[in-house]
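# have a look; sequence and predicted model below, questions after that.
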Amino acid sequence: MSTPPSLLRRSLVALALPAVAQAQPRFPSRPVRIVSGFAPGGATDVLARLMAERLSLLWRQPVAVENRPGAGGNIAAEYVARAAPDGLVLLLGTSAQVQSAGLFARLPYHPLRDFTPLLLMAEYPVVLVVTPSMPARSLAAFVDYARAHPGDVTMASSGIGNTPHLAALLLAQMAGIEFTHVQYTGAALAQAAVLNGEVRAAFQSMLLAKPAIADGREIALGTTGSGRWPELSDVPTIAEQGYPGYEAGSWFGIQAPPRMAPDLVAQLAGDLATAFRDPALRTRLAAAGFGMREAGPDGFARVMAEDYARWAEVLRRAGIPPE
């Protein structure tokens, strides 16, 4: 008995389907871009380029870093938020995205809804330092002095709403004290103001502060991370000095545009985690002052949501309205 021609054709098509599926190119089939909202050479750029190198090897496709600096990272964030969700355009996201929510009445993107978190990679806490002329050698003494002399403690930062400024606001609110904020046009100028005695205190990045702490030009009173910083292991965290839950610093992670297919999210998250676990990459990040803080899509989303709410409340309580 012969097989009907129509049935034979259907059988041949069915047999061919597995081969067709196997022939589909694995993501990515084209070059990928990691967009950074900051200028080349900074800490964010270092992290982006290290990840791009590892991903290029893993994917066997070029992965380029595209710098789109400006507006505190908002230009790059808006660009990625509007990109196609095909995985070919990614964002080196930072905590500045969610911190911006309390500063701007209108943003060209929503800090939570317009991004797909893929991998939280690293954090960068800051350290509270004072000038040696300040009559305090511990956080407790510093708080006591500030409480006894409201507004007398001048606190330098490089801008309203950035991490050092927010770290100072959070401490002031938790300790019930007041600082006089003095704004400079960059972190280096803010540190110079501490070193020459123009201001009495500042929250500074670890790499910036470490040399001045080592030679006694600045006194470290506490770090802002969830645990002690390896490079300053003798300096206790602010949280362990009587302010449980205190945590302030910058985080860094890879995000994608919104509405990305779940299977692509899973593959990207897995590939990014594989690249990030490269020992050589981690060694170079540690040398640049980063701390490892790894979380997948769900954990990263929780960090973003918590910081979004927390910093908006800190700014509201400080009486700093969105502009």
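Thanks, I have the structure now.
# CA only for contacts and neighbour counts going forward, please
Will do.
# show me the strands in the stretch 151-300 of the chain, by range?
154-157, 180-183, 201-205, 219-223, 249-256, 291-295 (DSSP state E, counting those that start in this stretch).
# let me have those strands in a markdown table, adding distance to Ala212 as columns.
Formatted as a markdown table, these follow (distance: least, C-alpha to C-alpha, whole Å):
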| stretch | distance to Ala212 |
| --- | --- |
| strand 154-157 | 16 |
| strand 180-183 | 20 |
| strand 201-205 | 11 |
| strand 219-223 | 8 |
| strand 249-256 | 20 |
| strand 291-295 | 20 |
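# CSV for those strands, including distance to Asp271 and mean neighbour count?
Listed next are those as CSV, based on distance: least, C-alpha to C-alpha, whole Å; neighbours: other C-alpha atoms under 10 Å:
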stretch, distance to Asp271, mean neighbour count
strand 154-157, 37, 26
strand 180-183, 41, 17
strand 201-205, 30, 28
strand 219-223, 32, 25
strand 249-256, 12, 24
strand 291-295, 13, 18
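# so for Tyr79, which of these sits nearest?
strand 249-256 (10.8 Å; C-alpha to C-alpha).
# which secondary structure elements does that closest one sit against?
strand 89-94, strand 116-130, helix 163-175 (3 or more C-alpha pairs under 8 Å, 6 or more residues apart in numbering; DSSP states H and E).
# ok, back up a step: among the strands of the stretch 151-300 of the chain, which comes closest to Val46?
Of those, nearest to Val46 by C-alpha to C-alpha is strand 249-256, at 11.4 Å.
# ok, second structure coming up, stack it against the first:
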Amino acid sequence: MNNKHNPGISRRSLMAGMGGVALAAPASAAFPDRPVRLVVPYAAGGGTDVVSRLVAQAITARLGQPVVVENRTGGGVVGGSEFVARAAPDGYTLLVATTSHTVNPTLLPSLPYDTERDFAPVAMFSEVPMALIVHPAVPAADARAFLALLRARPGAFTYGSAGVGSTPHLAGELLRLLAGVDILHVAYRGNGPALQDLVAGQIQFMFDPVSTASALVRSGSVRALAISTRTPSPVFPGVPTLEEAGVAGFDCRTWNAALAPARTPPEAVARLNEAIIAALAEPALRARFAELGANPGEPMPPAAISTFITHEIERWGDVVRRSAMRPA
């Protein structure tokens, strides 16, 4: 299978070439009539897992069937993604995809599935902005001063990430490219070890989801200088975005979306999309998301999510290529 992304071919045209609805598995007349499996390609307890379980619980009542979260780790999300790509296209097995889903086609050109052709977008779950956090000893009072410091001392500052191709790594490389700074990257096996070294002063800064960065900022272990998205975060009132600090076009976040195997019947996708969008509008769920520093996903139809994923593949593919990023 050809795994290379071709921006000139849309998912819609690919589906048409494959026969579209003619190849779809038959849907139950009363979908769903049995439990739905939500595959999370990350370990239990992490941000994606927590959000997924909240959504699963919220849509169980709406669907009238249990929505069961199944953690399938390994291979940098590839194992879980391949499992869903090969699952029966009947709406009963879904993948919780993240930003990594759209980075891997460029970073890992030998994927055992096609990132666009082998999946059918269902609904957005959430998005989480990141905070640019620094060790307290960094001599910069705000983001503009920090950027000036990076430019004045090329190669002197090191940032950490959860690993090559992780969203914090992408944010660091985007900062390097857009701000024109010379910074050094250290890849860790997860955000936890990177945060430990930041607190210890072994690295000087990193990007971290606001949900986990907030506790460290409150304790005084690190300082937050900027937000990675184009809109500020209520978790850090008064902290500017990087775009407001002078880095034009900077926008980076973690996001979660539900995807089904390709050729899943449109009526099943529509039923799932409707249930998820309705659940994300519930005040109780929105309140829990706010506690986590997460924003509910935009109520997009599947076609808009397909366009979003294509755009993300193109955008992060450019960053991967310009950074000469290589898998660890």
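Yes, it's here. Keep in mind that what you see is a predicted model, and the values were worked out from it rather than measured.
# list the TM-score for the superposed pair.
TM-score of the superposed chains, computed with TM-score structural alignment, normalised by the length of the first structure, equals 0.88; 300 aligned residues with a C-alpha RMSD of 1.7 Å.
# related to what we said a few turns ago, out of the helices and strands packed on strand 249-256 of the first structure, which is closest to Gly197 of the first structure?
strand 116-130 (9.5 Å).
# who does that closest one touch, helix- and strand-wise?
Against strand 116-130 of the first structure (3+ C-alpha pairs under 8 Å, 6+ apart) you get strand 201-205, helix 206-214, strand 219-223, strand 249-256, helix 262-276, strand 291-295, helix 297-317.
# these: which one's closest to Ser29 of the first structure?
Evaluated over those, closeness to Ser29 of the first structure peaks at helix 262-276, with 13.1 Å, by C-alpha to C-alpha.
# show me what that closest one is packed up against.
Going by 3+ C-alpha pairs under 8 Å, 6+ apart, helix 262-276 of the first structure lies up against helix 43-59, strand 116-130.
# who touches the longest one?
Translated: helix 43-59 of the first structure. 27-28, 34, 36, 38-39, 62-65, 92, 252, 271-272, 275-276, 281, 285, 288 (C-alpha atoms under 8 Å, 6 or more residues apart in numbering).
# and Leu178 of the second structure? What does it align with in the first structure?
Aligned by TM-score structural alignment, Leu178 of the second structure pairs with Met174 of the first structure.
# next one: Glu244 of the second structure
Under the alignment (TM-score structural alignment), Glu244 of the second structure pairs with Glu240 of the first structure.
# measure Pro322 of the first structure to Asp307 of the first structure for me?
From Pro322 of the first structure over to Asp307 of the first structure the distance is 17 Å, taken as C-alpha to C-alpha, to the nearest Å.
# can you check Pro28 of the first structure too?
On the measure of C-alpha to C-alpha, Pro28 of the first structure and Asp307 of the first structure end up 32 Å apart.
# with Met260 of the first structure instead?
23 Å.
# distance of Ala248 of the second structure from Arg230 of the second structure?
10 Å.
# what residues do the two have in common as contacts?
Leu242.
# more neighbours: those two, which one.
Arg230 (18 against 12; other C-alpha atoms under 10 Å).
# check contacts around the aligned partner of that one in the first structure.
Counting by TM-score structural alignment, Arg230 of the second structure lines up with Ser226 in the first structure. By C-alpha under 8 Å, 6+ apart, the contact list for Ser226 of the first structure reads 237, 239, 246-247.
# wait, which of those is closest to Arg106 of the first structure?
Glu247 (26.7 Å).
# can you report how many residues lie near that closest one?
For Glu247 of the first structure, using other C-alpha under 10 Å, the count is 19.
# pretty sure it sits against Thr224.
Yes: contact status for Glu247 of the first structure versus Thr224: in contact at 5.2 Å, counting by C-alpha atoms under 8 Å.
# intersection of neighbour lists for these two?
Joint contacts of Glu247 of the first structure and Thr224 (C-alpha under 8 Å, 6+ apart) are 167, 238-239.
# Ala187 of the second structure -> the first structure?
Under TM-score structural alignment, Ala187 of the second structure pairs with Gln183 in the first structure.
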